[in-house]
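Asker: Got a predicted structure plus its sequence, pasted below:
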Amino acid sequence: MSYRLVSCLTISKDSVSAQAFYISPLELEFPLLLLLPLFAELIVQQHLMRYKRTYRYDAVFALGFVTVYDQLMEGFPSDEDRDTIFQAYIKALKEDPEQYRTDALKLEEWACSQTSSSLVEFPSRDGEVEAILKDIAERAGGKGSFSYSRFFAVGLFRLLELANATEPTVLEKLCAALNINKRSVDRNLDVYRNLLSKLVQAKELLKEYVDREKKKREERSETQKANEVVKNCLGEYQYVIQ
């Protein structure tokens, strides 16, 4: 069963981004609809970040958002629906979904080839990703527009994760190299970990619901088939006795 997004969301319309997402002509399969209120709230919050005077898109922020989004949508069967919501969400913010995906992949591939040491040594090295990180560090240091956010913190965490940089001091060194307040990062990562824990529980409940509904549909289908068999048998019997 499909539903139009406009018929199932009740969200704040205080932001243009929220309205754009709200009226997107999406056709989505249940149970993806259960997550739409969450995305609606996220986009209202992200709208405030997006239109701050100091906001400027960067690849670490994109990596953080893509990481959160993919974890939220993990386990859902329809790749098409996942991509549809992603496209609608980013376009509602008047940004480029392909750029988000491309930059996130670029940073992931780079981080996979790094070590705990090389990850924090980007200021002294050359390369495309190193240049991106240097630009962020310069802007965060007060020489340009930079707006820290929770998604940026998640992006940093993802870099550490892919580089297998498990030592606590690595995050401290990376924050220092990027001119980012580590306390803010720690606080946001605690929120992120708590979100992941709740998400696991929510997905378990959702899976139980989906399995239960699937079983009901199968039972209804079997009952319908049995009724058709009985009906056909009765029809043949009536034909014989005529």
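Answerer: Here it is on my side, so go on.
Asker: hey, let's count contacts and neighbours off CA atoms from now on
Answerer: OK.
Asker: just the strands in this structure please.
Answerer: Using DSSP state E, the strands of the chain run over residues 2-4, 27-29.
Asker: Residues touching the first one, excluding its own?
Answerer: Taking Cα atoms under 8 Å, 6 or more residues apart in numbering as the criterion, the residues outside strand 2-4 that touch it are 25-30.
Asker: Tell me which residues touch the residue positioned nearest the centre of the chain, please.
Answerer: To find the centre residue of the chain, average its C-alpha atoms and take the closest one (Cα atoms, centre = their mean): that gives residue 69, at 0.5 Å. With contact taken as Cα under 8 Å, 6+ apart, residue 69 is in contact with residue 86.
Asker: run the last query once more with 10 Å
Answerer: With Cα atoms under 10 Å, 6 or more residues apart in numbering as the criterion, the residues that contact residue 69 are 39, 63, 82, 85-86.
Asker: Could you check how far it is from residue 151?
Answerer: In this structure, residue 69 and residue 151 are 10 Å apart, going by Cα to Cα, to the nearest Å.
Asker: try this one next to it:
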Amino acid sequence: MDKVRTVSDTKRDFYTHHTRPINSIYRRFIEELLVEMHLLSVNVDFRYDPIFALGVVTSFERFIQGYQPEKDKDSIFSALCHSVGGNAEQYQQEAQSLLTQVQGMSILEFMEILKVASSRMPGDGILSEIFQAIAQNAQFKYSRLFTVGLYTLVVKIAPNLVENKEQRNQIFDLISEVFHLSSEKIEKDLELYRSNLDKMEQLLAVTEDMLEAERKKQRKAIQQTQITDSYINLTNDHQDDSTNS
């Protein structure tokens, strides 16, 4: 029997592929995402799908915004995917493909695709095929990242609608019914996701204010040094003139 990979194995693999230090502000998020992806990857019922991929890509992009150095972001994401046996390019391509699929789609059309998946009638298009495969999988393994992926699709289709909690719940109640999921669990995960986004944005704003204050302090110190140097030069020039005369 193959040995089940541990969290330590996955973390070791991650830091083998991304060898640079992780920016301290983002370290907790990255490690939590890594653990979440690991636990799913070793679950016998878990099956990778493009909606999950969209959830991973969206979570990473939203919570990693502002990361410095910027060039490390691709390396971190690649290491995340590789450490759980995935491929970063596949995640990104399939996530983008899903967003392209719903471009220009109305929320009513989206809900109709869901209803068709629930009825087991033949569907049309990649999104319909994905929905049907999930709806007909009695062992489907739910994850928070799957819900983030669905939420991202809904935001893409109707960005203003998702701010209305009643209408948002109506859509996700249908989703939970079609996929045989707990509506309470979905709502709780969505609220946590949105709340964490708000907290991250606040943290980044505070951090930026602190960095700007430090930059101003440094500029002031440089200006003061330049003034002092100019004064010293003028004094030396004056002393030289006095000596020469």
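Answerer: Alright, I've got the coordinates. The shown structure was predicted, so the numbers you read here are calculated from the model rather than taken from an experiment.
Asker: Quantify their similarity with the TM-score.
Answerer: These two chains, once laid on top of each other, score a TM-score of 0.78 by TM-score structural alignment, normalised by the length of structure 1; 223 aligned residues with a Cα RMSD of 2.6 Å.
Asker: circling back: under the alignment, what does the residue nearest to the centre of structure 1 map to in structure 2?
Answerer: Using TM-score structural alignment, the equivalent of residue 69 of structure 1 in structure 2 is residue 60.
Asker: how deep is the residue mapped onto residue 133 of structure 2 from structure 1 tucked in, by neighbour count?
Answerer: Residue 133 of structure 2 maps onto residue 135 in structure 1, with residues paired by TM-score structural alignment. Residue 135 of structure 1 is flanked by 17 other residues according to other Cα atoms under 10 Å.
Asker: ok, now how distant is residue 135 of structure 1 from residue 40 of structure 1?
Answerer: Distance of residue 135 of structure 1 to residue 40 of structure 1, computed by Cα to Cα: 31 Å.
Asker: Out of the strands of structure 1, which is the most enclosed?
Answerer: Stretch with highest mean neighbour count among the strands of structure 1: strand 27-29 (a mean of 17; mean count of other Cα atoms under 10 Å).
Asker: if we can go back for a sec, TSV please, covering the strands of structure 1 and showing distance to residue 96 of structure 1.
Answerer: Below are the strands of structure 1 laid out as TSV (distance: least, Cα to Cα, whole Å):
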stretch	distance to residue 96 of structure 1
strand 2-4	23
strand 27-29	21
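Asker: what's the burial count for the residue mapped onto residue 33 of structure 1 from structure 2?
Answerer: Aligning on TM-score structural alignment places residue 33 of structure 1 opposite residue 24 in structure 2. If you count neighbours by other Cα under 10 Å, residue 24 of structure 2 ends up with 8.
Asker: ditto for residue 177 of structure 2
Answerer: If you count neighbours by other Cα under 10 Å, residue 177 of structure 2 ends up with 15.
Asker: now residue 214 of structure 2
Answerer: Applying the criterion other Cα under 10 Å, we find 12 residues in the vicinity of residue 214 of structure 2.
Asker: Pull up the overlap in contacts between residue 69 and residue 151 of structure 1.
Answerer: Shared contacts of residue 69 of structure 1 and residue 151, defined by Cα under 10 Å, 6+ apart, are found at residue 63.
Asker: Show me what residue 96 of structure 1 lines up with in structure 2.
Answerer: With TM-score structural alignment as the criterion, residue 96 of structure 1 matches residue 87.
Asker: State the distance from its match to residue 24 of structure 2.
Answerer: Here the distance between residue 87 of structure 2 and residue 24 of structure 2 works out to 25 Å (Cα to Cα).
Asker: can you pull out the helices in structure 2?
Answerer: In structure 2, the segments counted as helices under DSSP state H are 7-17, 24-41, 50-63, 72-83, 88-101, 107-119, 126-135, 144-157, 165-179, 183-244.
Asker: correct me, but the match of residue 133 of structure 2 touches residue 178?
Answerer: Yes: at 9.0 Å, residue 135 of structure 1 and residue 178 qualify as touching, with contact defined as Cα atoms under 10 Å.
Asker: what do the two both touch?
Answerer: Counting by Cα under 10 Å, 6+ apart, the residues touching both residue 135 of structure 1 and residue 178 are 123, 141.
Asker: Surely residue 35 of structure 1 and residue 72 touch.
Answerer: Yes: with contacts counted by Cα under 10 Å, residue 35 of structure 1 reaches residue 72, the gap being 8.4 Å.
Asker: higher neighbour count, those two?
Answerer: residue 72 (19 against 12).
Asker: That one and residue 196 touch, don't they?
Answerer: Yes: judged on Cα under 10 Å, residue 72 of structure 1 makes contact with residue 196 at a distance of 8.6 Å.
Asker: what residue of structure 2 matches up with residue 42 of structure 1?
Answerer: Aligned against structure 2 by TM-score structural alignment, residue 42 of structure 1 finds its counterpart in residue 33.
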